[in-house]
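Asker: No letters, just coordinates:
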């Protein structure tokens, strides 16, 4: 029994073909939207690639770019097919191509769904990539004279100012890295040498943060030196002065920023997936209705269209039997009862060479 069978008249078939022609061209536009979203996300990630580790964070934008390009090609071909389906004679040119086209479009819609889910499942990978990337960026913050790292100070400062954040998880992270270069330290000072010797790794650590961690909305001048030393400042308690420094970590700020972008993109891709699925359903109805018209031989007669010619269970069983029979075709028959002629028999079947008589 056919699944979701619908009867189409000649007029309904023509209208269905015309509507699908328009929807396929709309789908070309949605493919361009997917391509644009993928390029936008890729550019956003590339802008802060120095703050991320080399992990697979580009898989989602690459997936969207590929799906967008495929959508433009598939829907352009689908628009041409649906336009020709108005005429039965023109449909004959596409009859053999219709089923492979529908199968390819089905896998394409499946990729769309995968792309939408990837937008929601990328958060953990992105968080780990940001954690490692920001940790390394803070470690190399002081290397303003080292080629390949001289730009990190400006990158981290602009990040903390733009996103109103400080450190990786908080401003305390700066207490555990040396963010002041040795060229700016007075090595003749006893205080400096004592700090360097007191650390196992020979780093100049102190309870201070870069200026970019300062909150300009603070009512008092920014305290970035001796942050945890309350007696060093008048009327100050670093555990209560929340307005003095940015309290949020940059990893959380960037994670929220990219999560918002990916959730918006994921919702858009999910809507496009539903739209593409409806177009695919219409094309399937048009294909089966036109094939039934060809079987009847009358282009003006009514015809039935369906999603599946048989039930889901019968279709699955039929396809499983096809796959099983294909496997049997490649099996080697090892039956011992089969008499295989031996090499000696083959040699005996050979025609002996003609003997030439030797004169006596």
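Answerer: The structure has been received and is ready for your questions. A quick note: this is a predicted structure, and the numbers were derived from the prediction, not measured. Numbers count the residues shown, from 1 in each chain.
Asker: rest of the way, CA atoms for contacts and neighbours
Answerer: Fine.
Asker: Show me where this structure has its helices.
Answerer: Listed in chain order, the helices of the chain (DSSP state H) span 10-47, 59-84, 88-121, 123-139, 152-162, 190-198, 250-296, 312-329, 343-349.
Asker: Tell me which residues of the last one come out buried.
Answerer: Right, the one you point to is helix 343-349. By neighbour count on 16 or more other CA atoms under 10 Å, the buried set for helix 343-349 is empty.
Asker: Which strands or helices does that helix pack on?
Answerer: The helices and strands touching helix 343-349, judged by 3 or more CA pairs under 8 Å, 6 or more residues apart in numbering; DSSP states H and E, number zero.
Asker: now swap in the second one and tell me
Answerer: For helix 59-84, the helices and strands in contact under the criterion 3+ CA pairs under 8 Å, 6+ apart are helix 10-47, helix 88-121.
Asker: Is it possible to get those helices out as TSV so that each row also shows mean neighbour count and distance to residue 59?
Answerer: Below are the helices and strands packed on helix 59-84 laid out as TSV (neighbours: other CA atoms under 10 Å; distance: least, CA to CA, whole Å):
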stretch	mean neighbour count	distance to residue 59
helix 10-47	19	9
helix 88-121	17	9
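Asker: out of these, nearest to residue 318?
Answerer: helix 88-121 (16.5 Å; CA to CA).
Asker: got the angle for the closest one vs helix 250-296?
Answerer: Taking axes from the mean of the first three to the mean of the last three CA atoms, to 10 degrees, one finds helix 88-121 and helix 250-296 inclined to each other by 160 degrees.
Asker: Got another one to weigh against that:
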């Protein structure tokens, strides 16, 4: 028995073809959007590559770009196929492309689903990559101008400090020995394993919204500053940059993934519509009248044998054939019956005439 069968008239087949043509053009526009999202993500990640370790920034953008470009090409062609198949005068030329189009669109829908899933999965990859990358950049802060600039811009732009929080700077020597008086007793006291460690953070951690001048040296020593208690009010950012960057990209990846999932649902709707159009046209063809109302469905009697003539249409065709055969036979009987009636008088006239015996002579 067909699954979710719907009777579709010739007029509705034309309307369905037009609707699918519009949906395919919209889907082509969605393909452009998917490719654009891949390019946007690539540019965004590349701007922070100095802070990322062990992350391939090409995988997700390349996946989205390929899927987007394939979507544009496929759905532009699919719009033409669906619209022309819905019209009686052009149906014979394009209806043969409907089933291959369904198969290719199904594969593309799976790729779109994979792209959306990758967007959600890459949040986890970026989280670990930022953890390693930011920590590594902080350790090079004192000697490498490039990493120093990246870290300072990161902390000012994202209003963050350190990797997990500002205390990460306490375990890293971020001031070069060239700017330290190594003979100073205070400096010597703070040298640990050859590294100068103190409760200081770079100036880029300063929060401009703080009321008092920024305190980024001796942060946890209240005695070093007047009217200051670091437990009550600090003048630096307290949020870690790993969390700030992860949230920034996570929101964008979630939005991208959500949009791609909506596009995937739209592709399923297009697939269902094309399948109904294809099966209805096929059933009308095998019935002998391409313009008659026939059912369309998602799956026929045998889902694994799509080329098999559906039972309902096959039975209808057999009934029509038997009806025509009966009409022919009845016509032949009528003609032969008329022939017999007209031939009997002719047979009688062909026989010798029968006369009564004449009366005997007297």
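Answerer: The structure has been received and is ready for your questions. Treat the numbers as computed from the prediction; the structure is a model and nothing was measured.
Asker: Any idea what the TM-score comes out to?
Answerer: The TM-score (TM-score structural alignment, normalised by the length of the first structure) is 0.80; 306 aligned residues with a CA RMSD of 2.0 Å.
Asker: for the helices of the first structure, which one sits closest to residue 210 of the first structure?
Answerer: Using CA to CA, the nearest of the helices of the first structure to residue 210 of the first structure is helix 152-162, at 7.9 Å.
Asker: Mind giving me the packing neighbours of the closest one?
Answerer: For helix 152-162 of the first structure, the elements it packs on are helix 123-139, judged by 3+ CA pairs under 8 Å, 6+ apart.
Asker: Check which helices and strands the helix it packs on sits against.
Answerer: If you count contacts as 3+ CA pairs under 8 Å, 6+ apart, helix 123-139 of the first structure packs onto helix 152-162, helix 250-296.
Asker: Output those in a markdown table; the columns should cover distance to residue 9 of the first structure and mean neighbour count.
Answerer: Shown next, in a markdown table, are these (distance: least, CA to CA, whole Å; neighbours: other CA atoms under 10 Å):
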| stretch | distance to residue 9 of the first structure | mean neighbour count |
| --- | --- | --- |
| helix 152-162 | 62 | 17 |
| helix 250-296 | 9 | 19 |
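Asker: closest one to residue 61 of the first structure among those helices?
Answerer: Here helix 250-296 is closest among these (CA to CA), at 9.7 Å.
Asker: how big's the offset between the closest one and the second structure?
Answerer: Here the mean offset of helix 250-296 of the first structure against the second structure after fitting is 1.2 Å, by mean CA distance after the TM-score superposition for the first structure.
Asker: Compute the distance from the centre of that helix to the centre of its chain.
Answerer: The chain centroid and the centroid of helix 250-296 of the first structure are separated by 15 Å under CA atoms, centre = their mean, to the nearest Å.
Asker: Please apply the same query to stretch 248-261 of the first structure.
Answerer: 19 Å.
Asker: next one: stretch 172-189 of the second structure
Answerer: The answer for stretch 172-189 of the second structure is 56 Å, by CA atoms, centre = their mean.
Asker: Using neighbour counts, pick out the buried residues of that stretch.
Answerer: Residues of stretch 172-189 of the second structure classed as buried: 172, 173, 174, 175 (neighbour count, 16+ other CA under 10 Å).
Asker: Need the residues you listed in a markdown table (columns: distance to residue 202 of the second structure).
Answerer: Supplementary listing: those in a markdown table, determined by distance: CA to CA, whole Å:
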| residue | distance to residue 202 of the second structure |
| --- | --- |
| 172 | 11 |
| 173 | 11 |
| 174 | 8 |
| 175 | 9 |
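Asker: Could you say which one of the helices and strands packed on helix 59-84 of the first structure comes nearest to residue 222 of the first structure?
Answerer: Across those, closest to residue 222 of the first structure is helix 10-47 (CA to CA), at 29.2 Å.
Asker: once aligned to the second structure, how far is the closest one on average?
Answerer: Helix 10-47 of the first structure sits 1.0 Å off on average (mean CA distance after the TM-score superposition for the first structure).
Asker: Tell me, how many residues neighbour the aligned residue in the second structure for residue 173 of the first structure?
Answerer: In the second structure, the residue equivalent to residue 173 of the first structure is residue 168, according to TM-score structural alignment. Neighbourhood size, residue 168 of the second structure [other CA atoms under 10 Å]: 17.
Asker: Same question for residue 87 of the first structure.
Answerer: Using other CA under 10 Å, residue 87 of the first structure has 14 neighbouring residues.
Asker: Generate TSV for the helices of the first structure, with distance to residue 233 of the first structure as supplementary columns.
Answerer: Listed next are the helices of the first structure as TSV, based on distance: least, CA to CA, whole Å:
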stretch	distance to residue 233 of the first structure
helix 10-47	39
helix 59-84	49
helix 88-121	46
helix 123-139	27
helix 152-162	24
helix 190-198	20
helix 250-296	27
helix 312-329	76
helix 343-349	104
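Asker: Alignment lookup: residue 18 of the first structure to the second structure.
Answerer: So, by TM-score structural alignment, residue 18 of the first structure is matched to residue 18.
Asker: who touches its match in this structure?
Answerer: Listed by CA atoms under 8 Å, 6 or more residues apart in numbering, the contact partners of residue 18 of the second structure are 82, 83, 86.
Asker: let's see it at 7 Å
Answerer: For residue 18 of the second structure, the contacting residues are residue 83, by CA atoms under 7 Å, 6 or more residues apart in numbering.
Asker: ok, now how distant is it from residue 244 of the second structure?
Answerer: According to CA to CA, to the nearest Å, residue 18 of the second structure and residue 244 of the second structure sit 48 Å apart.
Asker: With residue 316 of the second structure instead?
Answerer: In terms of CA to CA, residue 316 of the second structure sits 67 Å off from residue 244 of the second structure.
Asker: With residue 280 of the second structure instead?
Answerer: 55 Å.
Asker: One more: residue 157 of the second structure?
Answerer: As judged by CA to CA, residue 157 of the second structure and residue 244 of the second structure stand 10 Å apart.
Asker: go on, residue 168 of the second structure?
Answerer: Distance from residue 168 of the second structure to residue 244 of the second structure, by CA to CA: 15 Å.
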